[in-house]
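Peer 1: Attaching a predicted model along with its sequence, questions to come.
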Amino acid sequence: MQTLKHYSIIALLLFLFSCNVSPQAIDYGNDGCHFCKMTIVDKVHGAEIVTNKGKVYKFDASECMINFLHEFEDSSEIKIFLTNHFTEPEVLIDATKATFLISENVPSPMGAFLSAFKNKVDAEKIQSEKGGELYSWEKLLAHLKN
């Protein structure tokens, strides 16, 4: 009976740790983009999706993440959308709350000139220097569908 109890505890711990739904750090220079297969090297344009089941998909640019969305039958399968914060390299932020800038004066890895910012103030500052258009997550998705 004691052995069965130990196996039950071990099984429960394995289940809990195997279902961890959390982001993973991008290993720049080593991780590959799940969409375009390029190595992720740009520390200000990376992105990541975490599914409800804990599967992590990493991307070299927000535009790759958005283009990869067609792989899912329903976006409700996705728990977390993350993107790099342009002014803080390697910092991942919630893409659904970010402000995005499309400016031809700010190149991104896949040529969409798309950068993400944690808040609108940061985005407006770069926009005033570089030009371009600002988008919310929802407006960006609609814009890129066209």
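Peer 2: Nice, thanks for sending it over.

Peer 1: From now on I want contacts and neighbour counts done on CA atoms only, so please keep to that.
Peer 2: Will do.

Peer 1: And the strands in the chain?
Peer 2: For the chain, the strands defined by DSSP state E cover 47-51, 56-59, 78-85, 88-94, 99-102, 114-117, 133-135.

Peer 1: Regarding the protein, what is its longest helix?
Peer 2: Assignment by DSSP state H gives helix 2-18 as the longest helix of the chain.

Peer 1: quick one on the thing from earlier: now the strands of the chain in TSV, with mean neighbour count and distance to residue 33?
Peer 2: Below are the strands of the chain laid out as TSV (neighbours: other Cα atoms under 10 Å; distance: least, Cα to Cα, whole Å):
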stretch	mean neighbour count	distance to residue 33
strand 47-51	24	9
strand 56-59	23	4
strand 78-85	23	13
strand 88-94	18	15
strand 99-102	24	20
strand 114-117	28	16
strand 133-135	17	24
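
Peer 1: In TSV: the ones you listed, plus distance to residue 144.
Peer 2: Compiled in TSV, the strands of the chain are given as follows (distance: least, Cα to Cα, whole Å):
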stretch	distance to residue 144
strand 47-51	16
strand 56-59	17
strand 78-85	16
strand 88-94	19
strand 99-102	11
strand 114-117	11
strand 133-135	11
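
Peer 1: do you know which of the ones you listed lies nearest residue 15?
Peer 2: Of all these, it is strand 47-51 that lies closest to residue 15, at 16.6 Å by Cα to Cα.

Peer 1: just how off-centre is stretch 123-143 within its chain?
Peer 2: 17 Å (Cα atoms, centre = their mean, to the nearest Å).

Peer 1: try this one next to it:
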Amino acid sequence: MKSRKWLYILMILLLVLQLSCIVEANPIVYGSDTCHFCRMTIVDKQHASEIVTKKGKVYKFDAIECMFNYLKEREDKDIAIFLVNGYTNPGKLIDATAATYLVSEGIPSPMGEYLTAFETELEALEALQKHGGVLFSWQEIRNRFKK
């Protein structure tokens, strides 16, 4: 009887442990959540970003540049998911590694780097024609912030 009780307890503990390590995005609560890097309240639905570690810890940022500045302090190997808000669909988190980035003074961002993400290259090209600037891929923009 005692061994059966311990088996149930062990199963429950394993289940709790498994559920606590789920790696998934956590929606940003605009106007309430704060940036992990600069501590500002996240309000801009077109420039926010988020990373999720392999252990399931979520870090939210008010600007893409805050995420990149934070990443200077840690290695990518610990990160499972990189997310950014797409400019043309405010509030929707998209895969940051597949996004196209525009640095343009025609589109201000919260921390003054004028950095904006687009879900598709076509959207980014349309914004480039309208606002001017320079386009970057994920790796190119990462390299720009590593300097």
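Peer 2: Sure thing, it's come through. The shown structure was predicted, so the numbers you read here are calculated from the model rather than taken from an experiment.

Peer 1: hmm, back to that, what's the longest helix of structure 1 aligned against in structure 2?
Peer 2: Mapped onto structure 2 using TM-score structural alignment, helix 2-18 of structure 1 spans residues 4-20.

Peer 1: From residue 50 of structure 2, how far off is residue 106 of structure 2?
Peer 2: Using Cα to Cα, to the nearest Å, residue 106 of structure 2 is found at 24 Å from residue 50 of structure 2.

Peer 1: which position in structure 2 aligns with residue 79 of structure 1?
Peer 2: Counting by TM-score structural alignment, residue 79 of structure 1 corresponds to residue 80 in structure 2.

Peer 1: Ok, residue 60 of structure 1 next?
Peer 2: Under the alignment (TM-score structural alignment), residue 60 of structure 1 maps onto residue 62 of structure 2.

Peer 1: I figured residue 59 of structure 1 hits residue 44, correct?
Peer 2: No. Residue 59 of structure 1 sits out of contact with residue 44 when judged by Cα atoms under 8 Å, with a separation of 11.6 Å.

Peer 1: so what's in contact with the two at the same time?
Peer 2: Contact criterion Cα atoms under 8 Å, 6 or more residues apart in numbering; residues shared by residue 59 of structure 1 and residue 44: none found.

Peer 1: Return the residues in contact with the most centrally placed residue in structure 2.
Peer 2: Central residue check for structure 2 by Cα atoms, centre = their mean: the C-alpha nearest the mean position is that of residue 50, 2.3 Å away. Counting by Cα under 8 Å, 6+ apart, residue 50 of structure 2 touches 25, 58, 59, 60, 61, 67, 82, 83, 84.

Peer 1: one more time with 10 Å
Peer 2: Residue 50 of structure 2 makes contacts with 25-28, 35-36, 58-64, 66-67, 81-85, 93-96, as judged by Cα atoms under 10 Å, 6 or more residues apart in numbering.

Peer 1: what about residue 140 of structure 1, distance to residue 5 of structure 1?
Peer 2: Distance of residue 140 of structure 1 to residue 5 of structure 1, computed by Cα to Cα: 52 Å.

Peer 1: ditto for residue 49 of structure 1
Peer 2: From residue 49 of structure 1 over to residue 5 of structure 1 (counting by Cα to Cα), the distance is 37 Å.

Peer 1: Give me the neighbour count for residue 1 of structure 1.
Peer 2: The burial count assigned to residue 1 of structure 1 is 5, neighbours taken as other Cα atoms under 10 Å.

Peer 1: for residue 4 of structure 1, same thing?
Peer 2: Per other Cα under 10 Å, the neighbour tally for residue 4 of structure 1 reads 9.

Peer 1: Residue 55 of structure 2 now?
Peer 2: Neighbours of residue 55 of structure 2 using other Cα under 10 Å come to 14.

Peer 1: thinking it is in contact with residue 17, fair?
Peer 2: No. With contact defined as Cα atoms under 10 Å, residue 55 of structure 2 does not reach residue 17; the gap is 11.2 Å.
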